[in-house]
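Engineer: build the 3D model from these lines:
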Amino acid sequence: MTNLKKPFLNFREAKSFAHSLQLKSREDWLLYCKSGRRPMKIPASPHLAYKEKGWVSWGEWLGTGIIAPQNRKFRSYKQARQFARSLRLNGVSDWQMFCKSGNRPDDIPSRPNSTYLGQGWISWADWLGTKNVAPQNRVFRDFKKARAFARALKLNAQSDWKEYCKSGSRPTDIPAAPHKVYRNLGWISWGDWLGTSKIATQLIKFKSFREARKLVRSLNLKSINEWKQFCIQQKPKDIPSTPDRTYRNSGWISYKDWLGISN
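Structural biologist: Reported below is the predicted structural model:
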């Protein structure tokens, strides 16, 4: 006895039948096929039976309009990002809530970080247009331009800079930690950065112990108090105010020796 294989309906007729079932997903279709109600002229695997004969997607087969992610055509990265920024969302959680709301257009991906990877994607902050860009992705002004900006603020110390950064007025292309960002790109000191000419103690080049002591002894100071007053009023930059620390391992004996006091 010959086993004749009955032909299936053509794609359009079969699809029309599938639409009439009002199923919502491929899983629903599989359950329907298992129920035993599927006509013989309708294939259980339409994606195989109608391959290159009209098949597009399960969403198109069932009439749900749902298209598998890999088959969707999304807007270009710049166009999609422009749309995302227009929503004025504040973070990833807001974006996820928006996607769940049902208001997301079909040509805007719910996971842009995957869809546009290698096609322009930078960060969620860039996608949403927020200022919270991950440090490694920030683009700062070059050192000279950033320093000119910092000097224009006329701040007096590193502590003033920190307070300024906390105020929220700092532009995003000016780093809060310039000593780290510009470490090998021009950074000298906080005094240089702020334009105060102040140099951190560890960066000052002092006279040698003998040269410094010779100068100090020539002042004929009689006590440590007189030395402190001298430091406040007239001390040269290349003479340390705390010689006992600076010259601890390079000749220091005592303040009497430093000042040249015999008794």
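
Engineer: CA atoms for contacts and neighbours, from now on please.
Structural biologist: Will do.

Engineer: contacting residues around stretch 159-176?
Structural biologist: Outside stretch 159-176, the residues that touch it by CA atoms under 8 Å, 6 or more residues apart in numbering are 131, 138-141, 146, 155, 181.

Engineer: centre of the chain to that stretch, how far?
Structural biologist: Counting by CA atoms, centre = their mean, to the nearest Å, stretch 159-176 is centred 17 Å from the centre of its parent chain.

Engineer: what's the end-to-end length of it?
Structural biologist: Using CA to CA, to the nearest Å, the end-to-end distance of stretch 159-176 comes out at 12 Å.

Engineer: ok, now stretch 216-231?
Structural biologist: Stretch 216-231 has an end-to-end distance of 11 Å (CA to CA).

Engineer: same check on stretch 55-74?
Structural biologist: End-to-end distance for stretch 55-74, by CA to CA: 20 Å.

Engineer: coming back round to it: among the contacts of stretch 159-176, name the ones in strands.
Structural biologist: Using DSSP state E, no member of these falls within strands.

Engineer: now distance to residue 168 too, for these, in JSON lines please.
Structural biologist: Output for these, formatted as JSON lines (distance: CA to CA, whole Å):
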{"residue": "131", "distance to residue 168": "11"}
{"residue": "138", "distance to residue 168": "17"}
{"residue": "139", "distance to residue 168": "18"}
{"residue": "140", "distance to residue 168": "17"}
{"residue": "141", "distance to residue 168": "18"}
{"residue": "146", "distance to residue 168": "17"}
{"residue": "155", "distance to residue 168": "16"}
{"residue": "181", "distance to residue 168": "19"}
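
Engineer: now a ChimeraX select for only the buried ones of those.
Structural biologist: Selection of buried members from the contacts of stretch 159-176 for ChimeraX, criterion 16 or more other CA atoms under 10 Å:
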select :140,146,155,181
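
Engineer: endpoints of stretch 240-256, how far apart?
Structural biologist: Stretch 240-256 has an end-to-end distance of 16 Å (criterion: CA to CA).

Engineer: show me what that stretch is in contact with.
Structural biologist: Outside stretch 240-256, the residues within contact range by CA under 8 Å, 6+ apart are 206, 209-210, 224, 228, 231, 235, 258, 262-263.

Engineer: please redo it, this time with the cut-off set to 10 Å
Structural biologist: Outside of stretch 240-256, the residues within contact range by CA atoms under 10 Å, 6 or more residues apart in numbering are 201-202, 204-210, 212-213, 217, 222-224, 227-228, 230-232, 235, 239, 258, 260-263.

Engineer: to compare against the first, here's the next sequence to fold:
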Amino acid sequence: MPEKFDFLKIKDQKKFEKLPQKEREEIIGEAQEEASLINEIVGENGSKEDYEIITKLAEEEIISKKDIEILKEKYNKKIDDILNSQLTVENIETFADNALTQITSFVDDVLSQYQKYHNNKFAVIDHAEQENQALAFFGLPDIPNILQSIIEVKEKIDNLKAYIGINIAKNNIVITPPDNNKKINAGDGQGIEQKRMFPRFLTLLYILKYDFDISPNEAPAIIGIVTPDMVRQTTYMRMEIPVLNRVVYLCDEEGNVSYIFDVAKIEEQNLTLNEIDIYTKIQKNLLISRHPGIGIRIKQTNIWRNNITSALREPISEASLLKNARQISEFRRGKGEFLSFEEFQCEVISLYSGEKDVRKWYCQERRNHPNWQANPYRKYKDKGWEGWSELVGKENRLKKDFLTYTDLKTEVKALYPGKGQVKPWYNSEQKKHSNWPSAPEKTYKNKDWNGWPELVNKENSLKKEFLTFEDFQNEIKNLYPGNGGMERWYHLERKNHSNWPADPYKKYKDKGWEGWSELVGKNRFKKI
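Structural biologist: Modelled structure (predicted):
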């Protein structure tokens, strides 16, 4: 091993200069390698003291620089293991608490190791500052932020638990009743073995909220009942998820499978959810086997969460069941996992099939895109979202720029043929004019709209100025020939008088009207 030199000392400098060229090169090479390793270990944020400590430890052979590098790798791997731990149906209730405990223990371990290197030179430094220095020394991530992310996950789970406690509707039926009416036998008096509980319902709510951005309020759930003589003493529940076109049946009690059905395919079989509710497991299994793609049966395994997610997101198929768990870090869910609105819109437009119902198409297509939001109108509110039509570049008929009422009236009058009812003609003609509203009576309400006749300057029979009853009766008496049916004569003659009402008995009710005969001074009944 080459001799070490302190180049700050003149004596060592002269001694070094007398060495053979090859030996000098070895010493220089080792010094450069050592400096590079120290830089790598300490990192960009390392202090002068950190450099001195590592150098001194290495010189005193207390620990090699390579050992410190190994420790850095070990600590970073350990924190990665904690942060990448999987939230599952088995651990959801203790998941965040376990992570907090592990992180706290980890920081204590790192601090203890760092203190050894510093020979306990922390007498005047508070504990938090000691931790910060230790974490920086080993190049570890920002622990306070990690702790905050763990606390946030814990709060998310606690909020969902609270929701379950007060917001789930109850139905007075046994959902997924026992096959063959299985009942508890009398037994040997030892009691019923306590079944393990898996918080599947809580996990499903978590999946929907944080994998699909679907709030519990958007997925109505009901729970059924159990009867005292049933072996299973925990009810099945049913959750509808309209956004995904799915319905889920699950039970938290050990030994009970979960079911997911495609609602559209259930309807194709002329079945209702109320009917599926009371299907036994055997009946549900038969339905699935006879109609591939209608539903799937999911057993409890260590990848239950992943299989549930897959069956919600992708077309239902036995092949969609996963063999291995997908890695999902709850503590590293990026705030920007989803696309920006511009990127999102570009993707959607490039894939849009041209269907009239954009939202229906989107809900189907979204299953193929984990970075598409379940509710884009919420995610991209104030970030570019205008509506489903605008998302794919279609014209939104609800947001057209229509003519002013005056301009519309001018155009309509110029095109109206002059006969026939105005409204039916307008509805037919409007299809040729994108700037004519389909319901002008609504568009121009409070904006000069008076009625369909006025739109083309026709007389509005509903707004005619009719004669007073006295003047009306005098005109009738003067014109009536005195013979023939009075009512028939009136309707023929009325065509010549715009101020005669079509139904005088209504118009002049309580204003002098007594009858057709009395109108011309006749009396239908002979006086005795």
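
Engineer: count of neighbours near the residue mapped onto residue 191 of structure 1 from structure 2?
Structural biologist: Per TM-score structural alignment, the equivalent position to residue 191 of structure 1 in structure 2 is residue 453. By the other CA atoms under 10 Å criterion, the neighbourhood of residue 453 of structure 2 contains 15 residues.

Engineer: distance check, the closest residue to residue 453 of structure 2 other than its chain neighbours against residue 405 of structure 2.
Structural biologist: Spatial nearest neighbour of residue 453 of structure 2, excluding adjacent residues (CA to CA, 6 or more residues apart in numbering): residue 460 at 5.4 Å. Relative to residue 405 of structure 2, residue 460 of structure 2 is positioned 18 Å away (CA to CA).

Engineer: before we move on, the earlier item: for whichever strand or helix holds the match of residue 191 of structure 1, list every residue counted as buried.
Structural biologist: With secondary structure defined by DSSP states H and E, residue 453 of structure 2 is part of helix 452-455. By 16+ other CA under 10 Å, the buried positions in helix 452-455 of structure 2 come out as 452, 455.

Engineer: now residue 449 of structure 2. Nearest residue, chain neighbours left out?
Structural biologist: Distances taken as CA to CA, 6+ apart put residue 441 closest to residue 449 of structure 2, at 6.5 Å, once the chain neighbours are dropped.

Engineer: and the gap between the one you found and residue 464 of structure 2?
Structural biologist: The spacing between residue 441 of structure 2 and residue 464 of structure 2, counted by CA to CA, is 20 Å.

Engineer: who has more neighbours out of those two?
Structural biologist: Of the pair residue 441 of structure 2 and residue 464, residue 441 is the one with more neighbours under other CA under 10 Å, namely 15 against 12.

Engineer: list the contacts for the residue mapped onto that one from structure 1?
Structural biologist: The equivalent of residue 441 of structure 2 in structure 1 is residue 179 (alignment by TM-score structural alignment). Listed by CA under 10 Å, 6+ apart, the contact partners of residue 179 of structure 1 are 185-190, 193.

Engineer: likewise for residue 95 of structure 1?
Structural biologist: Taking CA under 10 Å, 6+ apart, we find residue 95 of structure 1 in contact with 84, 87-89, 101, 104, 110-111, 124, 128.

Engineer: tell me the secondary structure for the corresponding residue of structure 2 for it?
Structural biologist: Residue pairing (TM-score structural alignment): residue 95 of structure 1 is matched to residue 362 of structure 2. Classification of residue 362 of structure 2 using DSSP: H, G, I helix; E, B strand; the rest coil returns helix.

Engineer: distance of residue 497 of structure 2 from residue 32 of structure 2?
Structural biologist: Using CA to CA, we find residue 497 of structure 2 at a distance of 115 Å from residue 32 of structure 2.

Engineer: same thing with residue 409 of structure 2?
Structural biologist: As judged by CA to CA, residue 409 of structure 2 and residue 32 of structure 2 stand 89 Å apart.

Engineer: then residue 436 of structure 2?
Structural biologist: Look at residue 436 of structure 2 and residue 32 of structure 2: by CA to CA, they are 81 Å apart.

Engineer: what does residue 68 of structure 2 give?
Structural biologist: Going from residue 68 of structure 2 to residue 32 of structure 2 by CA to CA gives 18 Å.

Engineer: over to residue 276 of structure 2?
Structural biologist: Residue 276 of structure 2 sits 74 Å away from residue 32 of structure 2, taking CA to CA as the criterion.

Engineer: and what of residue 452 of structure 2?
Structural biologist: From residue 452 of structure 2 to residue 32 of structure 2 the distance is 93 Å (CA to CA).

Engineer: likewise residue 114 of structure 2?
Structural biologist: 25 Å.

Engineer: neighbour count winner among those two?
Structural biologist: Using other CA under 10 Å as the criterion, residue 114 of structure 2 and residue 32 rank with residue 114 on top: 19 against 12.

Engineer: what's the distance between the residue nearest to the more buried one when sequence neighbours are not counted and residue 204 of structure 2?
Structural biologist: Residue nearest to residue 114 of structure 2 in three dimensions, not counting chain neighbours: residue 134, with 5.6 Å by CA to CA, 6+ apart. For residue 134 of structure 2, the distance to residue 204 of structure 2 (CA to CA) stands at 40 Å.

Engineer: who has more neighbours, those two?
Structural biologist: Ranked by neighbour count (other CA under 10 Å), residue 134 of structure 2 and residue 204 place residue 134 first, with 22 against 19.

Engineer: looks like the more buried one contacts residue 142 (just checking).
Structural biologist: No - applying CA atoms under 10 Å, one finds residue 134 of structure 2 not in contact with residue 142, separated by 11.5 Å.
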